[in-house]
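1. One predicted model, sequence on top.
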Amino acid sequence: MTSHGPWTLRTGTTVYAVRLSPDGPWPELAAWGPDGTETGPSPLDWSRRTHFITPADAAPAEYIPYGQRPFTGADLIACRPGEERGTWWAFTGAEQDEDDDGTQRLRLTFADEHLGLTTALVYATVPGTDVVRRRTEHTNTKAQPLRLERFDSGAVTVPVTRAARLTCLTGQWSREFQLTQVELERGRFEIGSTQGVPGHAYAPWLAVQDAAEPADGPATPTYGIALAWPGNWHITADAEPGGTVRVRAGRLPHEGAVLLGPGATLTAPWLACAFSPEGLDGLARAWHRYERRLAGERLHRPRKVLYNSWEATGFAVDAATQLDLARTAAGIGAEVFVVDDGWFPGRDDDTGGLGDWTPEPTAFPEGFDAFIHQVRALGMDFGLWVEPEAVSPRSALHAQHPEWVYRIDGRPATLVRNQLLLDLGRPDVQEFVLATLDRLLGDHDISYLKWDMNRPPTERGRPGGGPPETRDLDAAHVAGYLRVLDHLRTRHPSVTVEGCAGGGARIEHATLARTDVVWPSDNTAPLDRLAIQHGYLHAHAPHTMSSWVTDAPGVFDPRPRSLAFRFVTAAAGVLGVGADIRRWSPEERAEAAAWIARYKEVRDTVHRGEARTLGGPTDATCGVQYEHPGGGRVVVTAWNTGPLDGAPLVPGRAARLRLRGLDPAARYRDARTGTAYSGAHLTHAGLAFAWTATYDADLVVLERGVTP
């Protein structure tokens, strides 16, 4: 290695190599792929000749400023206020080291002495995964402020033959995480959000493949990125000259630019980069391993089966009704009872109460603690729903602190869901939220907290907070949000924290690193939910995916499915129940209890095992396979999404799911039926499912090590 590189980072099975370009002072990607890819000529090498563009515009640059790359998309745009935009930097050094835990770090620095800007490109591996994390740090070295219009976290370049296949997760409220593919031969593709959260429309996640290869091929090289930022963001992909696609990602300031003061440093969010040689399914497992690493020791705490009372009672919360539900929930095996919206004063509907976070005395006439004690006496933990960032206009909090909401003087306020949003970037608002949560969790025996957010910020101003161009409201709100979550993890480590934002509008790695589970969607209808979870599991791990069994009809696919179908769907992640179980028949409750008992036996495999998707919800039969660490157990969740009568294409012939990744010489026994299979049979012939009108889903447990 010379002072110009290459610099090599090694993960569990992959390599990421960076070098200084021979054409100018910018870093380029030399190799990214399986270990050994760095040996030999780089697939990103080019002739060094350009026509009507600069060499920097054609280079596979890891990060490059406008000024040096003026035409095809820069990652950094900076200037002094009132002056022309542009940065022309020089390489100033590299530092590479390795921590005791195996984390490899690389830091490349560049400086524009005239502008007074120093930029550091920071790389770090994550032990036990195939993820390389990247971000940038920008420091103003002069006595005048700097204006940063773009400051992406990083960029990656992927070689393709003719076109790139981009896989993203799209949707809307109640239809999040729809797996969507776009073929990009020329031009630009962009997704993002300016809603103050990642949003329902797109997830900050992208997979890139050569369109000449099959998307789900077991030997298709697949590259992925994911941005850890719970605020405004973008991901942009450009089909570049010479057979590459270049993807850059970063946050978007609400004000359009950030003013960086003298001596100040702006640190961009982490961008996680992952590679798998095994297609989208292999990339999903790479992300799952990374998110299990983010969970740390919390991964080993069982995700308990919860019952949430919202769909049964709505805002009509009172102790007697809730206890009636709690007794029934305990009877089917629930381990946590969560009271949702409606437990605080003024909350008869969604027009009041938010911000006044004390239990409604008339709803709990014997006292809130006595109510919690009665729930816990049933053998369940107790949980509570809160929406800490929200405030109702007619609440006592808003009357006392109208200045705490986002607003613009002289302009009307927009109500969304009849509420306003607190400016969590303000230190006094943060202190209020911290004190509120400490009081609730400290004064009452609460072990589960569901944090919701049901509206984006509108009229996003802060009167009296200085000129708008000097603020960075989006980053301030994110910092406040993460500060509160970090406080919860430190001050209340035993409390399970669920993240929710009107469903799946705020799910990304910064949130997942600080919560135990998240709520992917408010849509719990069986076939709708199956499609949501199929997309979700391509980007996120099963142990993070909260899912409920309800009686909700389909929003987009209204075909009914059995209670078994709904339980198997919810058991594919973290099982919960949200139906009005008082209305279920004794037979349905008995069936529910049996499914919950089966789930408890396999949840460790579901949450910690290697997951593989087996087809998808557009197939008549699909499933998810989970292999326990060490391979001693395989769990398969399977569904019939086809005709309601369950009729196969050929009468009398069962549908089959071919399993993947099993040892062909190993022996597996169905724990329920006793049927034994070889690994070769399961991967070649598959598991048989003789679907009928009433048998439309199953959960199969295969124990390894039994001879047929």
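-> Cool, the structure landed.

2. For the rest of this, base every contact and every neighbour count on C-alpha atoms.
-> Noted.

3. which residues touch stretch 21-29?
-> With C-alpha atoms under 8 Å, 6 or more residues apart in numbering as the test, stretch 21-29 has contacts from 16-20, 44, 48, 55-56, 59-64, 89-91, 156-157.

4. Got a quick PyMOL command for the buried subset of these?
-> A single PyMOL command is used to select the members of the contacts of stretch 21-29 judged buried by 16 or more other C-alpha atoms under 10 Å:
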select buried, resi 16+17+18+19+20+44+55+56+59+60+61+62+63+64+89+91+156+157
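
5. next, the one to line up against it:
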Amino acid sequence: MPVTSLNRRAACLSLLGGMAALAVPFRSDADARFDERIKVFRLDGDGVTYAFGIDSVGQIQALHWGGSLAVDDPLPAAPNPSDFSGFDRANSVTPLEYVAFGGGLVTEPSLKVAFPDGGRDLVLRYAGHEMTAEGIRVRLKDISAEVHVELTYGMDKATGMLSRSARVYNRTRRPLRIDQMAAATLNLPFADDYELHYLTGRWAGEWTVQKRPLEAGSTVLESRLGMTGSQNNPWFAVGRKDVSEEENGPVWFGALAWSGSWRMVFEKDILGQSRITAGYNPFDFAYLLKPGESLETPVFYAGYSPDGMGGASRRMHRFQRTVILPGAPAPKLRPVLYNSWEATEFAVTEQGQVALAEKAATLGVERFVMDDGWFGKRNNDRAGLGDWTVNREKFPQGLTPLIRRVRELGMEFGLWVEPEMVNPDSDLYRAHPDWVINFKGRPRSEGRNQMVLNLARKEVCDYIIKSLDLLLSENDIAFLKWDHNRSWSEPGWPERPVAEQQRLYVDYTRNLYAILAEIRRRHPRVEIESCAGGGGRVDLGIMRFSDQVWPTDNTDPFDRLKMRDGFSQAYMPGVMMAWVTASPNWVNKRSTSLEYRFLSAMQGCLGIGDNLNHWTPDEFATAKRLIAEYKAMRATVQRGDLYRLISPQDNSPRSATLSVSGTRRQAVLFAFLHSSSKFETAPRIQLRGLEPQTRYAVRAIAGTVADDTPKVASGAYWMNHGVKLPLRGDFQAAACVFDAV
């Protein structure tokens, strides 16, 4: 969580004063030690050791990141740095933990500043350290100027997840401009066969898994959108080609906890050394620090797994569940919800919503969510955004009668909002046209007929908090679907002095977090879903305030198999909302059975978005049965260990996933077939993660198992011999539950 010591501007910014502790959002409980004799620090947790040391000139060098070392194993002191040539100075070829642009640096800097006299040289040296409750805090200082940098290290003992962040202090007598600032630089052990895994996408096509070798030069992943973005997600994993597989081999992985513009740079230098630098995106970035001010980065989380990509994912999932999410270490299970969007779109009425709620309740739905169209003059997407008052033409008595009926039916009530946006055709914009992000005198681009409110401004923060607080105080609302349907354009803040306008890139996102934190403080029972035109804002920063996320607007159940595979590389299934919607699906006009659609969605947080007014009695019966089955196993699906048994990538005709409960007493298998041909025989699926000696009973909840399948067998049998699911045809699916007996 980035927190600055800026001059706070009352209301909204005063909220941030109480959020400084979020800079490192977990109390590091890993073993942290410093060997005074050789000047070496180390952190240890869950089979991982991270070590770094102070070299002879006061630089901080990386020494080890990987599998755990014994407490008494000798670690070498940081070696003396030396130039490789007159072109390649020591600071460009030494594996440094944090390096500033200066002293001849030609590789990616962690920090770049500009002084008022035009100087841009900054050379950092060790100035002290503290061993703290959060881990390790190392202080650096420029060789002459009063520019100080504080590096914070922590590690979660249960997962071995490392946290790193940095704060720069201006203790000079003049303003200092930050042109580039990373949370950390991570150095990988030397190897010449690294392969980078990352996630790319677009609207309705998010979470595509990409791979490329780490070769000489740089690979850059970034967002310039003012938000996380779908084009790249701020997550990475690095394995060794032909060595690191799904369940075997070393993998280094990590994610940046930031929901604004960000950048990750993967470098392989002239000596073949690989490093990763991540933080604020320097594109169009300039942050002016006045004397006495400081700026802190987001947190960069990183981990190591000896158990391949699957092991890396399971560590990341466990860390999110026990440290990051609201309610950690035991976040609430996600309820089955119904959302009205596809049934009514903007044509919401009290009578129509009640009719849908009554039908949803018969299925066992636990949360009814009314989507867009309930407020202001919102009859289409061209008007009303920003006016968060109930439309009295549609709801003459307000929301109370609808909510009362939803509650009588045994469900919670939720509501769609998009607080960061405004339509030009709105009372808010007519009153405050200066509240949007804009460049003075330049066109104001619209996306989806809307513009972005400038959350960096105090009065905008105050308005959003006041509007939502009133809405939640006057109505029994348990859930907000918080949407964000366009990226930035014309990223200006003309009310600020010219030299301070680009603070927007930090202050907007920082204030977004503050608003979410304040809403949750005032209304602790209210849960929030992060949505941004689909999966455009999913990251470890927003997840601290979001109980679940909307990964994509694409609800095609077959497309979702690949997307879920990509999503699960970085994020846990227990936050991934997935709806059952109409067939043929609006995206591809693909027809699939209701059972297939349910099984696809049941691998995450189950929801229904179809128009229940069009369902047949048989469809209601199928849905009611599968929702009951989901409730009985959702703790395993949402909180268990995920094993990607058969990948849907590379045009695979089959895919399969297995979720295993933390106690190893239950496992849930989902299997899918795209299409069969030539009378092919279905392969056996070998499970993972079970207790070999425990006996498990198998029960098919959809589809069937082969006739020769035993009803009860050992975990060893299911893992080594496997189970056969005789799927044939197009878009077929099956699911089984394995319960310990």
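-> Sure thing, it's come through. If you're wondering where the values come from, they're calculated on a predicted model, not measured in any experiment.

6. that older thread, could you list which of the contacts of stretch 21-29 of the first structure belong to strands?
-> Among these, the ones falling in strands (DSSP state E) are 16-20, 90-91, 156-157.

7. which residues of the stretch 101-250 of the first structure fall in helices?
-> Under the criterion DSSP state H, counting those that start in this stretch, the stretch 101-250 of the first structure contains no helices.

8. and if you look at the stretch 551-700 of the second structure?
-> Applying DSSP H, counting those that start in this stretch to the stretch 551-700 of the second structure gives helices spanning 557-570, 594-601, 617-639.

9. can you tell which of those is closest to Met155 of the second structure?
-> With C-alpha to C-alpha as the measure, helix 557-570 is the member of those nearest Met155 of the second structure (18.5 Å).

10. how far apart are the closest one and its match in the first structure?
-> Its aligned residues in the first structure lie a mean 0.9 Å from helix 557-570 of the second structure after superposition (mean C-alpha distance after the TM-score superposition for the first structure).

11. That helix maps to which residues in the first structure?
-> Mapping helix 557-570 of the second structure onto the first structure (TM-score structural alignment) gives residues 526-539.

12. Just the buried positions in the matching stretch, please.
-> Across stretch 526-539 of the first structure, burial judged by 16+ other C-alpha under 10 Å covers 526-539.

13. Repeat that for stretch 367-375 of the first structure.
-> Judged by neighbour count (16+ other C-alpha under 10 Å), stretch 367-375 of the first structure contains these buried residues: 368, 371-372, 374-375.

14. Pull up the aligned stretch in the second structure for it.
-> On the second structure, the counterpart of stretch 367-375 of the first structure by TM-score structural alignment is residues 398-406.

15. Could you do stretch 426-446 of the first structure as well?
-> With TM-score structural alignment applied, stretch 426-446 of the first structure matches the range 457-477 in the second structure.

16. Throw the helices of the stretch 551-700 of the second structure into TSV and include distance to Asn379 of the second structure, thanks.
-> Output for the helices of the stretch 551-700 of the second structure, formatted as TSV (distance: least, C-alpha to C-alpha, whole Å):
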stretch	distance to Asn379 of the second structure
helix 557-570	29
helix 594-601	30
helix 617-639	30
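
17. Could you identify the most distant pair in the ones in strands among the contacts of stretch 21-29 of the first structure?
-> Greatest spacing in those, by C-alpha to C-alpha: Tyr16 and Ala90 (23.0 Å).

18. Please identify the buried residues of stretch 667-677 of the first structure?
-> If you call a residue buried by 16+ other C-alpha under 10 Å, then stretch 667-677 of the first structure has these buried ones: 667-670, 676-677.

19. Near the aligned partner of Arg491 of the first structure in the second structure, how many other residues are there?
-> Taking TM-score structural alignment, the alignment pairs Arg491 of the first structure with Arg522 from the second structure. Residues near Arg522 of the second structure, counting by other C-alpha atoms under 10 Å, number 13.

20. Then Leu455 of the second structure?
-> When counting by other C-alpha under 10 Å, one arrives at 26 neighbours for Leu455 of the second structure.

21. nearest to Thr180 of the first structure, of the buried residues of stretch 367-375 of the first structure?
-> Within those, proximity to Thr180 of the first structure (C-alpha to C-alpha) peaks at Val375, which comes in at 43.5 Å.

22. What helix or strand is that closest one located in?
-> Element membership of Val375 of the first structure [criterion: DSSP states H and E] is helix 368-377.

23. next one: that helix to chain centre, how far?
-> On the basis of C-alpha atoms, centre = their mean, to the nearest Å, helix 368-377 of the first structure sits 34 Å off its chain's mean C-alpha point.

24. Many thanks, we can stop here.
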